[in-house]
Each structure stands twice: as C-alpha cells, then as structure tokens.
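*Asks:* Provided below are the primary sequence and the corresponding predicted coordinates.
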Amino acid sequence: MNKKIKIINITILLLSMFMFFNGKAVLASSYNLNTNSISYFDFKNGEFTRPNPTGFLNWVNSQVITKHNPHHNGYDEVYTSGEPQIVEGNFMYGDLRVKLKNEWVSIYEYSLDCKSPVWTNIGRAKTDSNGHIKYNIPDNMKLSVGTHLIKLYVEGDGTEADMYLQILDGAKKYVVFDMDGTLTTSDFEDVKQYAGEFFNSSYKAEMYPDANNVVKYYASKGYGILYLTARPYWLSEESQSWLCVENFPMGLVHTSSGGDLVLGEAAATFKANYLNSLKSKGIEFDYGFGNAGTDVEAYSSVGIPKNNIFTIGKNRGINGSVPIVSYTDYLKQLTGN
C-alpha cells in the first residue's frame, strides 16, 4: 500500500468516527473445568538479555524512519504439532506506519509451559519491501506442545514486538471475544484512540465496566482466550497494548491481514474463516461474545449454540443470542455474588 492510499484509508477510519439470562444460557460455571490461576500479558523483559543495537543497514532507516516511534506487530498463531511453524511480523514507525525495509530481525523464544524456561535465539530474518518477515522455524528447532512467547528484536535499534505461538497436540477449549463494541464501549473506540495518537492527544479506548473481569472469569476456568477483531493488521500492536493496560488475561490476538477495517458481511466471513481454521486444528469454542449479527453468524459457524453466544450494546440479543445489559450484572450471574 503506497503512502497516498495509506493516508486515504486513515482518513476514512478517522471520519468513520440475563434480559440477562432467561434460563436458556449455559453458564461456564456448570462446566467441570479445573480452576486455574490467571495468566496475564507478561513479555518476560526482565529475563531477556538485550543485545546491543547494531545500527541499520540503510541510511534512510537510520536517519529518517526510525526517528519516529516504533509500531511493530507480531502475529499470534496456532499450529498442530505436525505442522510447519511460521513466525510472522511487520515493522513500522511513526503515525503513518512507515515500513522498515531490508533490515534484520532476531527471533527469540520463551516457553510458558517449561519448568525452567530461558530465552533462546531461534533465528533471524530480514524485512522485505513491506516491512514484513516470515520465518519458518527449522525442523531441528521446532517448538514443543504448549504456549510460546516470541520476541521479534530489531537488530538495528533494539526495538521489538511480542507475540505468541500455541502448539497443539489435541483438543483445547476456547472462548472468543470480539473487541470493538464488545470489550470497548463502541465500534470506533480504537479508531478514536489512533486518531488521538495521530493528532498528538492521549485518548484511550473506553472499556465496558467489568469487561476484563468477565474474561478473567473464563480464563480462571481453564479456557484459552481468543481476542478476535476485524481491525487492520497495523493495529495489532495497539490492540495488544490496550489489553495489557486494561489488565485483560493473556490471550491470542487476531486481526485481519489487510490494511483496512473489515466491515459488514466481510467481517463475518473473515471471522468465520479464521475460527473454522482453528477448529480444524483442534480448538473447541464453547462461548462467544460480540455486539453484532456478524459476530453471531461467525460464532455459529463453528458450532457455538445461540444460548452460549452473548451480545452487548444496542444490538444485544440479535439473531437469537443472549443479551447482556452490563458485564457487571453478567458477572454476578456467573459468580453467584
């Protein structure tokens, strides 16, 4: 995407600016899952020994692009134990997300399921003309079953992105949460936050009260958490950062792969395709949370029954889903408090 198109897309984004349970919903507390401690986003920076920056290969990168704030994105992925394991990321700077081209990125791994984990360098890759890397982990370094933290370290200036790889060897239960208008109070909270960055203000996307505590509840029951959003790929880092700041449990974050916000039926198709790809790998989705008919459509496509699909906001209860008036009340229903 060239700079003119990028500016046009950003402008469009900126301008775009139980009823609670009637006895039908099956609550998570009725599942016989072990109660686990809750894991939060922790990128293990205190245990990471940072190599000294090497400087950039390209003068423009060194003197122009990297004078701006970094906005790097790593892309969370799920693989079965027999699949190729691929690490992908994009590296950009500044409000216009200018791409870092033809520079080296070191790739480190930290197992979250190992008793004595250490950071391990598993390779390096050079960004292409789109600021993108795609690194196929060699067979002799393939990651074990479990969850792995991946750090993408830009060798030139020591900036980084963090992401997760989940390696499966069987079924795993998940709950899926849409973000915009579901965890945030409107569909355009993230756009407003990005606009604030663009115009040097400090707006932060507003969270529905107790949205994070509802997610914590499901995480405490042993469910994996998926944050699924139709935001463009270049907002992956911002999405992850917002979840960290608002104290949400650790989970996989998945955005669209395109540069534009995906809307309407295209959003339903995007979400359904991704959810079904995960289902084919062994992930079972028991519950889904959204705010639109497209969410209900996508969640239904992977077999989540309507009484386990919850919607909030002005469209709550749409298409036979269970309406949520407030997460605070819903949490009381879950916990019995």
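*Replies:* Great, that's in hand.
*Asks:* Every contact and neighbour count from this point should use C-alpha atoms.
*Replies:* Fine.
*Asks:* What's the end-to-end length of stretch 246-262?
*Replies:* Terminal residues of stretch 246-262 are spaced 24 Å apart (Cα to Cα, to the nearest Å).
*Asks:* another structure for you, compare them:
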Amino acid sequence: VEVRGGSSTSLVLNPGRFDFEVSDCFLLGCPLGLVLAMRRTVLPAVQVSQLRPACSQIFNLFYPSDPSASRLEPLLQPLFHKLPPFAVPRYQRYPLGDGRSVLIADSIQGHPSVFLEGDQSHGQQAEMKTEGGGGGGRKASVTSVESEISICSMSRLGDTIANISSSWWGSKRLDYALYCPDVLTAFPTVALPHLFHASYWESTDVIAFVLQQLMRCDCVKTQEVDNLDSASFSPSSPREKWLRRRTHVKLRNVTANHRVNDVIATEDGLQMLVGRFMYGPLDMVTLTGEKVDILVMTQPQSGRWVYFDTEVTNSSGRVTYTIPKSKKLGLGVYPVKMVVKGDQTNAEAYLTVLPRGMECVVFSIDGSFAASVSIMGSDPKVRPGAVDVVRHWQDLGFLIIYITGRPDMQKQRVVSWLSQHNFPHGMIFFSEGLVHDPLRQKTIFLRNLIQECHIKINSAYGSMKDISVYNMLGLSSSQIYIVGRPSKKYQNQCQFLSEGYAAHLSTLQFGHRARPKKSTSVRMVLRKGSFGLSAKPDFLCKRTHLRRTMSVQQPDPPCTPNPKPERAQSQPESDKDHSGGGGGGGGGWHWARAFNHIMSS
C-alpha cells in the first residue's frame, strides 16, 4: 500500500513493487482491516482513504464467524457499516452466480436512503412551503416539487458515487461474506481460524467466485452479444418449477445419477445425443416428464456453453435429441451437457465428429486395466503401466475407445476411476442397463461403429473373454493383446502380455519409431490430455486425497524393509500421511474432517 501523491504525510513507506502490474488481489480471511484500524488509533493523522493499494481491485473474502477477519469498506467510507458485506453465491445453487452486481456504483444506487441522509429534511421543508399556498394550485405544486426533489436527489447521488469512487480501492465492492453454517458456533473459538484458513482452499464457492472475477466475462452479456438465448442461461433464475407435482416428492433424499452417452459420428452423418436422468445409486427413481436443457460447447477453447434446445424426458427418463442440419458440428471433440431445469443437476459427455477411416484403439476397461475384481467396490486396482500404454497410442494420434460390459448406471463411478488414475481422454461406452450377455453387446456396438462411423480398429486390448469379440470383428491375432497368463487354447488367436505393460510399452515404442505419426489434420480432431475431475469423484473418494497411479517410468522409490509387490504399486496411499507425527495431532485432524464435511454440505 502506498500513500497517494496528494497526501501531506509520508508515514507509510513503499517497500517495493513487482515487475508486473497487479490487477486483482484476493484476501482470504486477512486481518488487514484490524491492522488499518489499529494504525488509525495510533496515528490519527493517517486516514485510510488516503492510502491506495498497488493494484486495480481488492476482494476481501471472509467467513462471518472468523475471529481473525474484518471488513474494509467502513474504513474507507463510514456509511458502509449500514450495508452488509456482499454475500458470495453458493456454487451448489448458483454455479454461474446469482445475477447480483458487485459494482460499487450499483450498491450505492440500490441504497439511496443510506447515502442521502439530508434528503428527508429537504423534502420536509419543501412540503411545508406547498402547504402555505392556495388549495387550487396544491396538486400541481406538489408534483413539481417532487420532481425537483427527485432530480436533486439523483444529482446528489451521482456526486456521492463520484466522491466515493475517487478514493475506493477498485470499481467493485471490497467485502465479501462466504456461507457459514450456524453449527460452527459449537466449535472452539481457538480452533476456528485454523479451520477457516484450510477451508478457503477447498471451498467451491471461493473458487467459482475467483474464476468469475478473473474471467471478466458476464455470462448473460456474452450470450447476448453472440445472439444466443440468454434467458436459458440467466443465473438469477437457476431453477424452475417441476412440471409434475409429484416430482419434488419422489426426489426427496436421493442423489442424481444422470448420464449422457458419448457419441461418435461423422460429419455428414446423424448426430444424435441420448441422455438418461435417474436418481439413486441403483436407478430407484426415474425423472419423468420434466424439462432438460441441452448445451454444447461448440468452441471448446472458449469454454462457453451454447444452448441448443429443451426436451422433456419420457417415461423411462430418457432424452433423445438430434442436432438439426443448421447446427451440425464439424470435425472435432465437443463437450455436451444436459441440465435438469427443476434442480439444475446435470450430466456431461462428449460428441466426437470424425473423418471417414479414422483409426482407433479399443480397451476393455475391466479386462485390460483392472487388476482386481470390484463390481460395486470403491476402487479396483489398476495394472502398472496401463496408463502409459494408453497414452502412447494417444500420442500417435489414435482415437481411444474404452468399452465395458458394466451397465450405464455406473458411468460416473467408472469415469471417476479413470480420472483419478490419470487415464488419457477417450470415448467411453457401456451396456444399456443390465444385460445377460455383455460380450454380445460389445460385439454389436463395435460392429455398428465400424459400419456407421467407418472407423478402423488398429489394436484391441482385453482379457481372454474378449478374444471372441475381437475375432468376430475380423481382427487378426497380431492386433489383439490379452493381459494375463498365456493359454494354449488361445495362443494362436492373440498376443499375450505375460510380462506386463512395461515390457509391452518398450516393444511398442521400438516398433513404432519407424512408423510415421498420423497426419496433423486428423490429430487436430482428437482431444489430448486426460480425463478431467469434473466427473464427480465423490463416488470413489472416501478419503481426503485422490488415489494416484504410479507410472512405471517414474524413478524407483527408496528401499524399505517391506517393499510392495509390482501389482500393488497402483494402490491408493494409506492414511498414515494424514495422521500426523504422533497421537497429539489426532484431535485436530478429526476436527478438520468434521469441519470440511459441514462446509461442503
């Protein structure tokens, strides 16, 4: 903070500057207000309004129950003690914000009675003057005086805004209050500052608010410029009433388990999106006869969702939408989102538009990746080196296809598992509901992809159960890779990876050195990188830290008396890192876990 040039004092020294200009400064539970208030009591000659931060805008975020936080606005303008701090919208209810303006001018205009205290006496004097006149001209006199008062008030309000803005630390509000549950009053006061400090870095409300300010992009205004339907995106009305009265009763105490199918299509073919909207872990409740918005990110680099249409779910909770010719998408990978208008729950997927003859590599998730059987378990083991093999094929420009015989009700669980183990991005396909012959469903689905989307399967990975599937698709034995011990029955039908993925990766790298990569035009179609964590990892995260996969190419860990076997290298880390050095830290850890649970609810 530096003293303004026009100030008569130089008590505040400028310790230095950054080599770059600071635009926005976010304070999280910072006691800056207490420091400035104490300085004012010690040095009355220094006014806070004379200070100017070396940045364009300051955001003072705090929890109302935080004993170490304080407000800044009343120090700059005493009248702001009558205004509450700006309430940061809850991300769970308003992911795009609640539509309220954070500009200081709008806040002053919204509370004219606070900043124009002298208007009441002025109005009383004018009214007394009108009462002294004749009765016939009273009505016209009152009307003219009221208009004069209104014009005068607006003029004075404009002057007030100009005066306050001249010494304000930016163009927006400074104090922002975060949601704080009342149950926190039961926590010890001594423990609150530490818990609040940790919660700032885990709060989705804070992250969403910071991103909204940094992007400097009002969602509604941007859509109006692009001639989009801004009403469907308005953050001020996040929910609509259910079309059916029974819906809100059916959805009590159940969580959403929606899913949208990943789609592969050609540029000149049919581009159809299919989603199903269910509630409960086993699809106990079906969302019937309710509105669902369909959004597509037509320009993924911009990160902006484009509204396409609104559909109503059928009796089985499904929504089927065919993209019209006027909105057909070109070559590329496009995120798709379907949002339930009644409660704003959503499901995401990807629409991939490919050229004819696109080469791909197929991976059976349970057969090629999972090293342990887990039908409804929290986290099956992953085979060491599996992630590196998939990434190798992705780097060569092949489309990655993940396929599984699991029902689509487990999509969020499976995508979370792939995401947490850092698997490269690809298209994921499930069986539609519970089927008695999942291998037959795999065969039919892959055959339809080959015939309708004109893709070419270069290689396929899986278990011995998948050999019959790949053989029926016409793949040769050199294109089929099976993980596990060799079997004489199938030794002429596939390539067994008996030495694991590490040796197989070395063989692939050696064999593909002389093979040129796919053309740039085809590679630009594919989405690089790994699965994002937007796949609701709560399905698997029963511990605080995400489970990580150890790559076989990472340096070896230091020797320990009990080294882990190779197949256990990808297992999640234990909770020993969280328990602290001794027994004394256990109490604080339990407090922190309880606090995080409360703040996320």
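*Replies:* Thanks, I have it. Just so it is clear, the structure is predicted and the values come from calculations on it, not from any experiment.
*Asks:* All the helices of the stretch 151-300 of the first structure, residue numbers only.
*Replies:* Here the stretch 151-300 of the first structure has its helices, by DSSP state H, counting those that start in this stretch, at 189-198, 211-220, 236-245, 264-279, 293-300.
*Asks:* ranking those by burial, who's on top?
*Replies:* Highest mean neighbour count among the helices of the stretch 151-300 of the first structure (mean count of other Cα atoms under 10 Å): helix 293-300, with a mean of 24.
*Asks:* Next secondary structure after it?
*Replies:* strand 309-312 (DSSP states H and E).
*Asks:* what range in the first structure does the biggest helix by length in the second structure sit on?
*Replies:* Ranked by residue count and defined by DSSP state H, the top helix of the second structure is helix 138-166. With TM-score structural alignment applied, helix 138-166 of the second structure matches no range in the first structure.
*Asks:* Counting by contacts, list what that helix packs against.
*Replies:* Where contact means 3 or more Cα pairs under 8 Å, 6 or more residues apart in numbering; DSSP states H and E, helix 138-166 of the second structure is packed against helix 104-110, helix 112-115, helix 119-131.
*Asks:* For the alignment partner in the first structure of G426 of the second structure, which non-adjacent residue is closest in space?
*Replies:* By TM-score structural alignment, G426 of the second structure lines up with G251 in the first structure. The shortest distance from G251 of the first structure to any residue other than its chain neighbours is 4.7 Å, reached at I225 (Cα to Cα, 6 or more residues apart in numbering).
*Asks:* Look up how far Q57 of the second structure lies from the corresponding residue of the second structure for that neighbour.
*Replies:* The alignment partner of I225 of the first structure in the second structure, by TM-score structural alignment, is I400. Separation of I400 of the second structure from Q57 of the second structure (Cα to Cα): 45 Å.
*Asks:* Look at these two and report which has more neighbours.
*Replies:* I400 (22 against 19; other Cα atoms under 10 Å).
*Asks:* rewinding a little: the longest helix of the second structure to helix 119-131, inter-axis angle?
*Replies:* Angle, helix 138-166 of the second structure to helix 119-131, by axes from the mean of the first three to the mean of the last three Cα atoms, to 10 degrees: 160 degrees.
*Asks:* who does the helix or strand following helix 138-166 of the second structure touch, helix- and strand-wise?
*Replies:* Next along the chain after helix 138-166 of the second structure, taking DSSP H and E as the criterion, comes strand 175-177. Here strand 175-177 of the second structure touches strand 55-62, strand 86-87, going by 3+ Cα pairs under 8 Å, 6+ apart.
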